[in-house]
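[1] next come a sequence and a model predicted from it.
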Amino acid sequence: MNFKKIHHIAIICSDFAKSKDFYVNKLGFEIKQEIYREERDSYKLDLMLNGEYIIELFSFPDAPERPSYPEAQGLRHLAFEVDDLKASVEELNERGIITEEIRTDPYTHKQFTFFEDPDGLPLEIYER
């Protein structure tokens, strides 16, 4: 394999309007494209971070819930790199997003913390 980079991450949400507001207005992702697929009664929102396409946000009617806790099998969490963790935590908290206590990675000695999207998907911010 000659992978170059991760192209995108796909997320299926339970409430499209709520998740769109969270990722766009609270986390600051840019909208690249929004499509309503009538045949599937489904929205697809392409989101960019710093001009780079990164997340596909989908809505599907009656999508089943998925257990989401840190030690479950499957994707554990999505992590975003920040320059100033404490400032990022303050900004998230000001926007009504609850974060866990800041921790320090015992191997890299970098600080990090977790928060959740509207469907409980674990998200991490990790200081560079």
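    Perfect, thanks for sending it.
[2] can we go C-alpha only for contacts and neighbour counts from here?
    Noted.
[3] for stretch 36-47, how far is the first residue from the last?
    Using CA to CA, to the nearest Å, the end-to-end distance of stretch 36-47 comes to 15 Å.
[4] and that stretch, how far from the chain's centre?
    From the chain centre to the centre of stretch 36-47 is a distance of 18 Å (CA atoms, centre = their mean, to the nearest Å).
[5] can you list the buried residues in that stretch?
    Applying a neighbour-count criterion of 16 or more other CA atoms under 10 Å, one finds Tyr43, Lys44, Leu45, Asp46, Leu47 buried in stretch 36-47.
[6] second structure for comparison follows:
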Amino acid sequence: MQLQAVHHIAIICSDYEASKAFYTDLLGFTIIREVYREDRDSYKLDLALNGAYIIELFSFPDAPERPSYPEARGLRHLAFEVMNIKNAVDELRHYGIEVEDIRTDPYTSRRFTFFSDPDGLPLELYEI
């Protein structure tokens, strides 16, 4: 088996409209396709970043909560590259998003910080 790349990341949200607005209006993902699956009472939203398909956003009625703190088992966080982390943090804060203080990775000397999506999924900004 020779893996080529990560194809997509699937996220289940509790408030479809809030998460759709967060990922599109705030983070700038573009919508590839939006499908309502009546048999499951579920939306599936395919999102792209810079033309590359990257996120499937799902809604399911009564989806159970999952621990989302950074040290829980499973997916720790989803990281996005940014050119200027201070500008990105300022923009998030302008929209009322809580963002941790910017830190510097002691091994790479790159700056990074964390914030959360509407369901508390930990998201990272990593300055390249």
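    Good, I have the coordinates. Please read all numbers here as calculations on a predicted model, not as lab measurements.
[7] show me where the first structure has strands.
    9-13, 30-37, 42-49, 52-59, 78-82, 103-104, 111-116, 122-127 (DSSP state E).
[8] with distance to Pro70 of the first structure as extra columns, can I get these in TSV?
    As requested, the strands of the first structure are exported to TSV (distance: least, CA to CA, whole Å):
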stretch	distance to Pro70 of the first structure
strand 9-13	17
strand 30-37	27
strand 42-49	24
strand 52-59	21
strand 78-82	11
strand 103-104	15
strand 111-116	10
strand 122-127	7
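[9] who wins for proximity to Phe22 of the first structure among those strands?
    Relative to Phe22 of the first structure, the nearest member of those by CA to CA is strand 111-116, separated by 10.2 Å.
[10] the closest one vs the second structure, average offset?
    When the second structure is overlaid, strand 111-116 of the first structure sits 0.2 Å from its aligned residues on average, using mean CA distance after the TM-score superposition for the first structure.
[11] which residue numbers in the second structure go with that strand?
    Aligned using TM-score structural alignment, strand 111-116 of the first structure spans residues 111-116 in the second structure.
[12] ok, back up a step: ok, so of the buried residues of stretch 36-47 of the first structure, who is nearest Ile55 of the first structure?
    Leu47 (5.1 Å).
[13] one step back: taking the buried residues of stretch 36-47 of the first structure, tell me the two that lie furthest apart.
    Across the buried residues of stretch 36-47 of the first structure, no pair lies farther apart than Tyr43 and Leu47, at 12.7 Å, counting by CA to CA.
[14] between the two, which contacts overlap?
    Common neighbours of Tyr43 of the first structure and Leu47 (criterion: CA atoms under 8 Å, 6 or more residues apart in numbering): Leu57.
[15] give me the number of residues near Pro106 of the second structure?
    8 (other CA atoms under 10 Å).
[16] among the strands of the first structure, which comes closest to Gly96 of the first structure?
    strand 111-116 (11.0 Å).
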